[in-house]
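**Q** Sequence and computational prediction follow.
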Amino acid sequence: MFSDYEYPEYDDALGDEPKRGVLWRVLGWVSVGLAVVLVGTSLVAYGTYRKLQGNITQEDVTAELGTHRPPKLNQALNILLIGSDQRNGANAKYGKAEGERSDTIILLHFSPGGQKAVGISFPRDSMVQLPSCKTASGRTIPGGLNMINASFNNGGAGCTMHTIETLTGIRVDHFVKVDFTGFKRVVDALGGVEICLPQAVNDTDSKLHLSRGRHIVRGDTALAYVRTRHGLGDGSDTDRIKRQQKFLGAVVKKATSNGTLTNPGKLYSFLDAATKSVTTDKDFTVDEMKKVAGSVQGMSAGKVQFVTVPWGAYAPDPNRIAWRQPDANNLFAAIRNDNKIQTPAKAQKVNVPPAQIKVRVLNGTDTAGLAQRVGDQLTARGYSVAGIGTATTKPSRTELRYGSGADQQAAALGQVAPASSPVADQSVAAGVVDLILGPDWNGLKGTRSTTIPKSSDAVTASDDPCKA
């Protein structure tokens, strides 16, 4: 438990010093737009990328990530976006708080081949089981039940990457951290962003005063729009997240429009303003960005979608939320498995009734309780589960091993339990099949969705801001 960290309360009035919580949710959304354009356009000369690289600060997070990480299952790209409220240097005018905190954690997922992108928002008030992590000074902080943003507050970007990987099973390739001063100049560099108000707003707290309908907003007004709680919606943080997603969609739409991409001056101004406020991992170099740019060339705003991790009430505290299961895990599984692969030739189907297949499920991963869960799923499908246990060695991928006389049973089980080709093993009891779960295990076929689940409140970058 992160017992030595106290969470400050934020009120809505900006006053003379903007509050860090709301500002960093804003900067997190802007960072998504930055990432989409920075890695998504191939219209900037390579020399310009080199120049922009000089604006970016880089960190080495290898030690924080450790060696026990989720496997990279495909060629998808996952970038973790973090909003930081660091108060030194140019950020000092926003307050005197020391250290860094984050209210924004977003995982941006690019499908293989640049076909689509999904931004997953992790609400800061989510109560989750955090893994242990290291601080910048090298001190190890034990894991425990806490708000998800405690991972960054205590261990920085590396700890947050480790937390997201542990909770979702998704391999995170890179992180992008955005600092405090970039919001206004990024929006202004785009020439403003279009919003649409369902009714007139006069909110003295956020200082938002606009009539009903469409508006092009810049710096201060854009900030007020995404931070107001009393002037729009039901006043909840999740309602504000939805509005911020729409704002982000407008940012991406504007940033990827012909008016920006085909105008070298506008494009460079946007990228220059954005990269001056960015920190990345040491491996996210300009060369890597150039490779990514080529892979997602031509992706339109309509292919960029934004969703929030499914959530519900957290009974012990009405001011916190809990992820709704199994919906959250189904979303994570869909992201993990998002890959464009050629369909192999169909193998001849083996028909053996589940009741005639004796299977022993062995856990060869670091995920506690995995064998028991899979065993329960097999039992529910009518299979004869002969035992649950831990593998003596950890395989690099899921395996099927069978004893004497169980070759057909192993082949039949392989049709629902993805694994390497079944192998005869004299150490396995006669008539029994051992299912040894490896780090690539993603569930029985038919258990989870193989596509990103549809969400009724999903936001797409091409959406008209005036349409509900």
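**A** Perfect, I can see it now. Because the structure is a prediction, the values reported are computed rather than measured.

**Q** drop to CA atoms for contacts and neighbour counts, all remaining ones
**A** Will do.

**Q** Run through the neighbouring helices and strands of the strand or helix carrying residue 209.
**A** Here residue 209, judged by DSSP states H and E, is contained in strand 208-210. With contacts defined as 3 or more Cα pairs under 8 Å, 6 or more residues apart in numbering; DSSP states H and E, strand 208-210 has these neighbours: strand 201-203, helix 219-227.

**Q** Serialize those to TSV and add fields for distance to residue 434 and mean neighbour count.
**A** Output for the helices and strands packed on strand 208-210, formatted as TSV (distance: least, Cα to Cα, whole Å; neighbours: other Cα atoms under 10 Å):
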stretch	distance to residue 434	mean neighbour count
strand 201-203	64	17
helix 219-227	54	22
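
**Q** Output these in TSV; the columns should cover distance to residue 450.
**A** Shown next, in TSV, are the helices and strands packed on strand 208-210 (distance: least, Cα to Cα, whole Å):
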stretch	distance to residue 450
strand 201-203	42
helix 219-227	34
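
**Q** Tell me, how many residues neighbour residue 31?
**A** If you count neighbours by other Cα atoms under 10 Å, residue 31 ends up with 32.

**Q** how close does the closest residue to residue 296 other than its chain neighbours sit to residue 36?
**A** Spatially, and ignoring its direct neighbours in sequence, residue 296 is nearest to residue 114 (3.8 Å; Cα to Cα, 6 or more residues apart in numbering). For residue 114, the distance to residue 36 equals 11 Å [Cα to Cα, to the nearest Å].

**Q** follow-up on the earlier one: quick one, which of the helices and strands packed on strand 208-210 gets closest to residue 151.
**A** Distance to residue 151, taken as Cα to Cα, is lowest for helix 219-227 among the helices and strands packed on strand 208-210, at 23.7 Å.

**Q** helices or strands up against that closest one?
**A** Using 3+ Cα pairs under 8 Å, 6+ apart: helix 219-227 touches helix 20-40, helix 182-189, strand 208-210, helix 237-255.

**Q** could those go into JSON lines alongside distance to residue 284?
**A** Converted to JSON lines, those look like this (distance: least, Cα to Cα, whole Å):
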{"stretch": "helix 20-40", "distance to residue 284": "10"}
{"stretch": "helix 182-189", "distance to residue 284": "20"}
{"stretch": "strand 208-210", "distance to residue 284": "38"}
{"stretch": "helix 237-255", "distance to residue 284": "21"}
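
**Q** ok, structure two:
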Amino acid sequence: MTTSHRAAARGRRRKRGRARLALGIVLSLLVLVTAGAGWAYFRLSGNIDTFAADGVSGDRPDADASKGENVLVIGSDARTEGNSALGGGDKSDIGRSDTAFLLHVYADHRHAVAVSIPRDTLVDLPPCKLPDGSWTETRPDTMFNAAYSVGETAKGNPACTQNTVEHLTGLRVDHTVVVDFKGFAELTEVVGGVEVCLPQDVYQRDLDPHRTTRGARLFAKGEQEVSGHKALDYVRIRHGIGDGSDIGRIKRQQAFVASLLKKIKSDGLTPTKLLPLADAATKSMTVDPGLGSADKLISFAMSLKDIDLGNTKFVTIPWRYEGSRVAVVQPDADALWASLKDDRTLDGSDASGKKSGAKQSSPGGPTGTARSAPPVSGDGTAVAVYNGTTVTGLAARAAKTLAAHDFTVTGTATAGTRDLATTVIGHGPGERARATSLARLFPGAELKPTAGPGLTVTLGRSYADAPSAAPSGAPEPVPSKVADEARSADDDPCSDLSYG
């Protein structure tokens, strides 16, 4: 063999050696990546707790009514498993839903809206399963956050709250997620803090009104980043900021979640970012069995990645005060639920994911975006009508409307008061659901519990001044007050500083 041939052979051996080395490195990396993915899968799956699905009601809304998805998110104030160190209180307390919102992911997977339900909202709690296997009776006019403790166990509570939300909204809840104090605090640390904005300095007494002194300053006025325990303090503050109400706190929580989403989006959902985020999120999370594994949970989370921040909205269920509690305003709330069922955004746009050329019905004509809301039907329910104004013939007009919607009018008369501003729907024990349906015929009407049985309508000036207020079965737009007060995830955190 010549010298040139030997040199060429040595070159080929060196190339083969380098190729084998490169292949070995690639194979080693693949093994490490595969092992790492397996480790991550088992770690995340081991973090996830699921609640008992046998507590979910058998009487549920139609699963095919909407092509979008509804996710109930519950913030629990339970003090178990280390949460008392962050929130104080009784360590054995199984807790209540300190905050809750229904997240509707539209069928096009490019829009989403979170509807907050105030914890003091008066609702009917449907039957819920107890640890001994029995079911409770329906509890009318009960605070919404009580649903989380009716089940008497941490594993049973989410199902009861889910049943209550489905009963309230008529929407099928596809998934339910519960996050406690500890999980929330850790999540904010993993993302490196969340930007918030305070309208004023906030002190310890603002968090705990039982303090006799103002205490140390917790937050300075203006923009800042918070994480961990401090982030938890921020979203829990109620007194001494804004109007001191739970509604104000809800607005602040909506702004916080919006800012959190903005931070996560800006960081990007890369594997290096996603793993610690998923690890923190799952450590103190309880979910329904449908999200009970790492692959299901991550797959769902990744399905949301195309939703733009500007298309992610936060609103509160239409409400008003009823004494010291919160009442749902009808027919505004039903109009909101109908829009979600039809996958219409707050501004009425079609987010069903259908091709733009498809024919659809809408309030504006045959080529619009919305489908008809279900008409009100009394099914023979007895109602007594009273005229609470000086406008003659008002009770007769209302009676005619009620009869057209299959209510049985037992009589009409003049009310004891003639200067009623707003129509009042009176309802006996266990009849709130029927009263809620009846209220759709009288926009802005107030619901009022009565000691005796039966339904009554006492007409106010609101009905007299709106003779065509009764719905005709046409699609109801989302009330402008709800749409106008919506917050987008990309809003400036310093906008609407008082948050109530």
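**A** Perfect, I can see it now. Because the structure is a prediction, the values reported are computed rather than measured.

**Q** Would you pull the TM-score for this pair?
**A** Put the two chains on top of each other and the TM-score (TM-score structural alignment, normalised by the length of the first structure) is 0.65; 345 aligned residues with a Cα RMSD of 3.5 Å.

**Q** Where does the spatially most central residue of the first structure sit, in terms of helix or strand?
**A** Among the residues of the first structure, residue 107 comes closest to the average C-alpha position under Cα atoms, centre = their mean, at 2.1 Å. Per DSSP H and E: residue 107 of the first structure is located in strand 104-110.

**Q** okay, whichever helix or strand comes after that strand sits on what stretch of the second structure?
**A** Downstream of strand 104-110 of the first structure, the first helix or strand assigned by DSSP H and E is strand 117-121. Under TM-score structural alignment, strand 117-121 of the first structure corresponds to residues 112-116 of the second structure.

**Q** contact partners of the matching stretch?
**A** The contact list for stretch 112-116 of the second structure (Cα atoms under 8 Å, 6 or more residues apart in numbering) reads 99-106, 250, 307, 311-317.

**Q** wait, what's in contact with residue 105 of the second structure?
**A** Applying Cα under 8 Å, 6+ apart, the residues near residue 105 of the second structure are 68-71, 111-113.

**Q** And residue 240 of the second structure, by the same measure?
**A** Contacts of residue 240 of the second structure (Cα under 8 Å, 6+ apart): 202, 205-207.

**Q** Recalculate using a threshold of 6 Å.
**A** By Cα atoms under 6 Å, 6 or more residues apart in numbering, the contact list for residue 240 of the second structure reads residue 206.

**Q** Compute the distance between it and residue 205 of the second structure, please.
**A** Taken as Cα to Cα, the span from residue 240 of the second structure to residue 205 of the second structure is 8 Å.

**Q** what's the answer for residue 266 of the second structure, then?
**A** 35 Å.

**Q** repeat for residue 120 of the second structure
**A** 22 Å.

**Q** what do you get for residue 163 of the second structure?
**A** Taken as Cα to Cα, the span from residue 163 of the second structure to residue 205 of the second structure is 36 Å.

**Q** cool, residue 112 of the second structure as well?
**A** For residue 112 of the second structure, the distance to residue 205 of the second structure - Cα to Cα - is 36 Å.

**Q** higher neighbour count, those two?
**A** residue 112 (29 against 19).

**Q** For residue 327 of the second structure, what is the corresponding residue in the first structure?
**A** Using TM-score structural alignment, residue 327 of the second structure lines up with residue 322 in the first structure.

**Q** which secondary structure element contains that match?
**A** strand 321-323.

**Q** Likewise for residue 158 of the second structure?
**A** helix 157-169.

**Q** what sits up against that helix?
**A** 55-56, 125, 128, 147-149, 151, 172.

**Q** mean shift between the match of strand 117-121 of the first structure and the first structure?
**A** Superposing on the first structure and averaging over aligned pairs (mean Cα distance after the TM-score superposition for the first structure), stretch 112-116 of the second structure comes out at 0.9 Å.

**Q** Quick one: distance of that stretch to the chain centre.
**A** 5 Å (Cα atoms, centre = their mean, to the nearest Å).

**Q** do the same with stretch 74-93 of the second structure
**A** 21 Å.

**Q** try stretch 71-81 of the second structure
**A** Centre to centre, stretch against its chain (Cα atoms, centre = their mean), the figure for stretch 71-81 of the second structure is 13 Å.

**Q** Can you give me the distance of the match of residue 327 of the second structure to residue 127 of the first structure?
**A** Applying Cα to Cα to residue 322 of the first structure and residue 127 of the first structure gives a distance of 6 Å.

**Q** swap in residue 238 of the first structure?
**A** When residue 238 of the first structure is compared with residue 127 of the first structure (using Cα to Cα), they lie 15 Å apart.

**Q** Just want to know which of these two has more residues nearby.
**A** residue 127 (20 against 15).

**Q** helices or strands up against whichever strand or helix holds that one?
**A** Element membership for residue 127 of the first structure (DSSP H and E) is strand 127-130. Judged by 3 or more Cα pairs under 6 Å, 6 or more residues apart in numbering; DSSP states H and E, strand 127-130 of the first structure is in contact with strand 144-147.

**Q** please redo it, this time with the cut-off set to 8 Å
**A** strand 144-147, helix 150-168, strand 321-323.

**Q** Mean deviation, the shortest one versus the second structure?
**A** After superposition onto the second structure, strand 321-323 of the first structure lies on average 0.7 Å away from the residues it aligns with, using mean Cα distance after the TM-score superposition for the first structure.

**Q** Flag every buried residue along the helix or strand following that strand.
**A** Later in the chain than strand 321-323 of the first structure, the nearest helix or strand by DSSP H and E is helix 327-336. Across helix 327-336 of the first structure, burial judged by 16 or more other Cα atoms under 10 Å covers 328-336.

**Q** could you give the angle of helix 327-336 of the first structure to helix 150-168?
**A** Taking axes from the mean of the first three to the mean of the last three Cα atoms, to 10 degrees, one finds helix 327-336 of the first structure and helix 150-168 inclined to each other by 70 degrees.

**Q** Return the list of helices and strands in contact with helix 327-336 of the first structure.
**A** Secondary elements touching helix 327-336 of the first structure (3+ Cα pairs under 8 Å, 6+ apart): helix 150-168.
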